[in-house]
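S.K.: Based on what follows, work out the 3D shape:
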Amino acid sequence: MKAAMIGGGVIGGGWAARFLLNGWDVAVFDPDPEAERKVGEVLANARRALPGLYERALPPEGRLGFCDTLEEAVEGADWVQESVPERLDLKHRVLAQVMAAAPEDAVIGSSTSGFKPSELNAQGARAVVAHPFNPVYLLPLVELVGDADLTGRAAETLRGIGMFPLILRREIDAHIADRFLEAVWREALWLVKDGIATTGEIDEAIRMGFGLRWAQMGLFETYRIAGGEAGMRHFLAQFGPCLTWPWTKLMDVPEFTDELVDLIAGQSDAQSGHRTIRELERLRDDNLVGILRALRRTGSGAGGVVLAHERTLPQGGTGPDGLPVTLEMQVPTSFVDYNGHMNEAPYLEVGVRASDRLMEMIGADADYIAGGLSYFTAETDIRFLSEIDIGARITVTTQVVGGDGRKLHLFHRFWTGGESPAATMETLLLHVDLGTRRVVAPGGAVAERVAALVAAHAGLPAPERLILGRPAS
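M.R.: Purely as a prediction, here's the structure:
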C-alpha cells in the first residue's frame, strides 16, 4: 500500500510517520528545500514513541521517498493526504493537480481544520476532510467529513493504522473538536488580557484538573459522574441555571492587538522558553505514551483504540533460536531509567507477558481462569546479560524445559538483534485450583498442549543455566 503526502510540515510529517510505521510506503512532495530534514525529525520522534504504545510489534516499516513533483508522489497511491497551508485558493490548485494525476480509486484527504468539503470541492475535486490532531502519529482522532461512501472507505483505512475516525453527521465550519477548542481558547485569551491568569496558570488549571478527566471520559461522561447517583439529569438540574450567568465571554472576542500578542508571547516564553521545540515535543510524546499506555490497560478512551489496533498486529512465529516467539515489542520510554536503558522491573514485566502469551497458546486463558483453574508463578530468576536501550525491539522466545502436569518450567530468552540473548528469565509455575487454592494437575486440552510442547522441546539443547525447582543443598 502507498500513501502520498502533499505537504511535509508538522501535520504532513506526522501523517507520513503514522502510515510509514504501520507498514505503508510513503511518498512526500513538498517544495520546501528543508522538507526532508523536517520530516526526518518528526519521524525520529515517531520511531521513538509510537511503537512504545504497543505490546506487539508494529509491521516492518514501509519505504519512504521524497519526490520532485506532485505527480510523481501520487502515482499509484491508495491514499493521498493534502496538508498544505490553510488557504482555499492554494488548496483548490493542489487538489486539481491531485485529481489529474492520482488513481481514480485513491482516497483524497485534506488535513484542513476549518474548510468544509463543499468548499474544498467547489472546483470539481472529490476530497474528504481528514482532520487529525498533533502529533498525528500518537493521537488517534481523525475527523472525517464528506461523501458517505468515501468517508466509509477512509475510516476503514484509518482504523488499520491505529486511528479513531469520527465521521461527522453533516459539514460545519471547523468541524467538532476545533469549535470546542476555540471556545476554550477564546476564554483563555480574555483571562490573560484581563490579568486574571497567566498562560502558565491557565495550563496548570487544565493539566492538574479537568484535563486528566477529559483524557479518559471526555466532557459528558465526566459531568454524568458529577451528578452523583442520579446521573446527568441531576447534574443538569443543579448546574443548568448557571448557563444564564455572565461567567464567560464566549460571545465576545478580545481585540487582536500587538499588545495582546506581546503579552501572551512574553508569558509563553517565560513559561516554556527554557526548552527547545524538539525537547518539548519529546516531553509531550513521552507523557502521551505514558497516559495512553495507562488508558490501554483498561481499554478506556484513546487507550481502547491502541488496544483494538494491537489485537490486529500479528504475533507468533519463530525466533533466532528456532523457538516460538511469545512476545515482540519495542521498549517504551516508561521502561527506561536515568541511565538510558531498561531497569530491572520491566525485565520482569516483559517475561511475565511472554508467560501470559504461552498461557494463551496452551489454552490457559481468561476463559480457563473463569472456569476456576490457573497457573501461579512460584519462582523466577532473571539474568541481565547486556543493556537494552530505549526504542530497542525485543523478541522473546520461550522454551518449555519441563511440565510434569502440576508444574510448568519455562525459559525465556530476550533478543535485541545480537547473536546472544540480552537477558534470560527462568520461571516455574504451578497449576492451581482457584476454589481450593491447591496445586492440581491440568486436564483436557491444556494438559494435551503442555505435553505436546514438552515433547517438541525435549530434543533441544538445555538452557545454559537452570536453577529453579531443585531441592535446596
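S.K.: going forward, measure contacts between C-alpha atoms and count neighbours the same way
M.R.: OK.
S.K.: what residues are up against the closest residue in space to residue 249 that isn't next to it in sequence?
M.R.: Distances taken as C-alpha to C-alpha, 6 or more residues apart in numbering place residue 187 nearest to residue 249, at 6.3 Å, with adjacent residues excluded. By C-alpha atoms under 8 Å, 6 or more residues apart in numbering, the residues touching residue 187 are 248-250.
S.K.: Let me see the ranges of the strands in the stretch 101-250 of the chain.
M.R.: Counting by DSSP state E, counting those that start in this stretch, the stretch 101-250 of the chain has these strands, from start to end: 107-110, 128-131, 141-145, 164-167.
S.K.: to compare against the first, here's another:
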Amino acid sequence: MARKAAIIGGGVIGGGWAARFLLNGWDVAVFDPDPEAPRKVGEVLDNARAALPALSDGPMPAEGQLVFAASLTEAVEGADYIQESVSERLELKHRVFAQIQQVASGTPIGSSTSGFKPSELQQNAANPAVIFVAHPFNPVYLLPLAEVVPSPASDPAVIETAKEILREIGMFPLHVRKEIDAHIADRFLEAVWREALWLVKDGVATTEEIDEAIRMGFGLRWGQMGLFETYRVAGGEAGMKHFMAQFGPCLQWPWTKLTDVPEFTEELVDLIAGQSDAQSGHHTIRQLERIRDQNLTGFLRVLKERNWGAGKVLLEHDARRRANLPAPVPGDGPMEAARLTVLPGWIDYNGHMTESRYLFASSETVDAFLRHIGADIAYVGTGFSYYTAETHLVHLGEAKLGDALTGTVQVLAADEKRLHLFIRILRDGQPVATLEQMLLHVDMAKGKTCAAPQAILDRLLPIAQAHASLPRPDAAGRHVGQRNA
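M.R.: Purely as a prediction, here's the structure:
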C-alpha cells in the first residue's frame, strides 16, 4: 500500500513537493484554499512528468494517487509525512501547525520556510518535537537539496525518519547542525542578490550581464564543485592554504557592499523589472520553466555519468529503486530480469528509441541476471567478471517515449567459462528487439578466461538445464542479413 504525503500549500514549492512525492509512488493529498490550486499544481506536475523520469536509468514506480482535499484536516488524516509550504508569515504557519496537530500530533511536519528558524516555528505547538525545517529549492522535483534544520526541541528519531523519507524520493537531506536565520544556502543567495542590486543600481551592469557572468563562469564551477572545492583547485598544487594566503588580504578591501542594502524604491524596482523584461520577456514563464528543466536535466545527467555531486544522489536513488524491483525468478520460460521505461534521452530524431538504448536495455537485463547468479559488483571487486565477447542485435519493432519495457533472459548454453544468452526486449509482451550474446568468465588481473567459481556455477547451471527444454529461438545463430524462414 502506497504511503501518503500531505502537502499544505499548492503554490510553486508545494506543487513541486507534490510532484516529487507523487512520481516516486506516494499518494498525495494537497490542501490549498485557492480555487486555482488544481490548475497550478497540474502545470507543475506536467513539467515534472516531462523532466524527472529523464534522470532515472530504471523504471519509475507507478505514480501515486493525487487528491485535492476539501479541508486541512482531510489532507493530513492518515498521512505518513506532512510538508507545509504556505506563505512566509509566522502567525499563519503557527495556525497551520495547530490545526494539523489537532488530528496528526505525531506525524513529521517539514516546513519549506526559507527564513524562519525551527524554534520559531515550534512556538506554542502542541508537539514541537515533530516540527522542523525541510527547505527545498525550485524546481523541487529536480533539484535534490533539502536543508533539514532541527532545533534543540526536535526529536532526533523524527529527524532521521524525515531524512530517510527525503532520500527515498531522491533528495539530498543536508542536516544543518545549528539553526540560523535563512539556513545555509539562502544566506549565500541573499549576499549575491544584494551585490547584484548594487551593480544594477550603480549602472555597472545590467540584469542580463550579471546573469551572463554567473552562467558563463563561476556558476558552472559551483554547480559541480561548490565554493570551497572550487577555491581549493584555484590554489593549485599548494591547495587551499596557498589560495587563502594569496587572496585572503583582499577581504580587507572594500570591493563589495554585502553588508549594505540599496534603498528599496519604486525607481529601483522599475529599473530591475524593465531590464529583466528586456532580457527574457519574450518567453512565457511556462516556457522558461521547460527550458530550465531541460538544461538542468542535461547537466544532472552529465554529473550522474561521472558519479559526482548531485549525480551521485541520482545514482544512489536508482540503486535503491532497483533493489525494490522483483528479483529474477526461474520458471517454465525465459527469466524476467529487468523493467525499464523509455526516457526522453533515449529517443532519436525519428521519435524512436536509439540503437544504443536497445544495447543499454540488454545490458541492464544481463546485469540483473548476473547479479542473480552471484556475479554482481561485489564479485567484480574480487577481480573476476563476465565479459561480453559477441552481441547480435535484431530490431523487430519500435519503442517510443514512455513505453514500459521488460527484459528477459534465456540461457542457450553455459559451462564453467562461457555463458550463451538470448535476451528479449518486450513491450506489451511482444519483442521489439532480441539480442544474442556470448559472455566469457575472465580473471581481470591476468586478462584471460578462467573457470567461474562453484558458487556461481551452482546457481547458473540449474537455470541452463531448465532452459535446455525451451524451444530454441528462431533468431539464435542468425547472421547479419539472413532472411527469415
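S.K.: ok, back up a step: what about the second structure, which of the contacts of residue 187 of the first structure hold up?
M.R.: Retained in the second structure: 248-250, out of these (criterion both residues aligned by TM-score structural alignment, their matches' C-alpha atoms under 8 Å).
S.K.: For residue 323 of the first structure, state which of the residues you listed is nearest.
M.R.: Proximity to residue 323 of the first structure was ranked across these by C-alpha to C-alpha; first place goes to residue 250, at 62.4 Å.
S.K.: Report how many residues lie close to the equivalent of the closest one over in the second structure.
M.R.: Using TM-score structural alignment, the partner of residue 250 of the first structure in the second structure is residue 258. By the measure other C-alpha atoms under 10 Å, the count of residues near residue 258 of the second structure is 15.
S.K.: Please tell me how far residue 258 of the second structure sits from residue 250 of the second structure.
M.R.: 14 Å (C-alpha to C-alpha, to the nearest Å).
S.K.: now do residue 451 of the second structure
M.R.: Using C-alpha to C-alpha, we find residue 451 of the second structure at a distance of 64 Å from residue 250 of the second structure.
S.K.: ok, now residue 198 of the second structure?
M.R.: In terms of C-alpha to C-alpha, residue 198 of the second structure sits 19 Å off from residue 250 of the second structure.
S.K.: Could you do residue 78 of the second structure as well?
M.R.: Counting by C-alpha to C-alpha, the gap from residue 78 of the second structure to residue 250 of the second structure is 56 Å.
S.K.: Between the two, tell me which one has more neighbours.
M.R.: Using other C-alpha under 10 Å as the criterion, residue 78 of the second structure and residue 250 rank with residue 78 on top: 15 against 10.
S.K.: Which stretches in the stretch 251-400 of the first structure count as helices?
M.R.: Counting by DSSP state H, counting those that start in this stretch, the stretch 251-400 of the first structure has these helices, from start to end: 258-272, 277-298, 301-312, 344-362, 366-370.
S.K.: To residue 144 of the first structure, which of the ones you listed lies closest?
M.R.: That would be helix 301-312 among the helices of the stretch 251-400 of the first structure, by C-alpha to C-alpha, at 16.6 Å.
S.K.: so that closest one corresponds to what in the second structure?
M.R.: Using TM-score structural alignment, helix 301-312 of the first structure pairs with 309-320 in the second structure.
S.K.: who touches the matching stretch?
M.R.: 55-58, 144, 167-172, 224-225, 300-305, 307.
S.K.: Mind listing what's buried along it?
M.R.: Going by neighbour count (16 or more other C-alpha atoms under 10 Å), the buried part of stretch 309-320 of the second structure is 310-318.
S.K.: is it possible to export the helices of the stretch 251-400 of the first structure to CSV including distance to residue 197 of the first structure?
M.R.: CSV is the format used below for the helices of the stretch 251-400 of the first structure (distance: least, C-alpha to C-alpha, whole Å):
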stretch, distance to residue 197 of the first structure
helix 258-272, 10
helix 277-298, 22
helix 301-312, 30
helix 344-362, 41
helix 366-370, 51
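S.K.: closest one to residue 326 of the first structure among those helices?
M.R.: helix 344-362 (5.0 Å).
S.K.: In this structure residue 23 of the second structure contacts residue 63, no?
M.R.: Yes. Using C-alpha atoms under 8 Å, residue 23 of the second structure is in contact with residue 63, at 5.0 Å.
S.K.: Looking at these two, which one has more neighbours?
M.R.: Neighbours were counted for residue 23 of the second structure and for residue 63 using other C-alpha under 10 Å; residue 23 has more, 23 against 16.
S.K.: Look up how far residue 430 of the first structure lies from the equivalent of that one over in the first structure.
M.R.: Taking TM-score structural alignment, residue 23 of the second structure has residue 21 as its aligned residue in the first structure. Distance of residue 21 of the first structure to residue 430 of the first structure, computed by C-alpha to C-alpha: 40 Å.
S.K.: one step back: arrange the kept ones among the contacts of residue 187 of the first structure in TSV, one row each, with distance to residue 375 of the first structure as further columns.
M.R.: Listed next are these as TSV, based on distance: C-alpha to C-alpha, whole Å:
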residue	distance to residue 375 of the first structure
248	58
249	60
250	58
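S.K.: which of the residues you listed lies closest to residue 72 of the first structure?
M.R.: Among those, and counting by C-alpha to C-alpha, the member closest to residue 72 of the first structure is residue 250, at 46.3 Å.
S.K.: just checking, what residue in the second structure corresponds to the residue nearest to residue 249 of the first structure?
M.R.: Match for residue 187 of the first structure (TM-score structural alignment): residue 195.
S.K.: again with residue 352 of the first structure
M.R.: Match for residue 352 of the first structure (TM-score structural alignment): residue 363.
S.K.: ok, now residue 70 of the first structure?
M.R.: Looks like residue 70 of the first structure aligns to residue 72 there (TM-score structural alignment).
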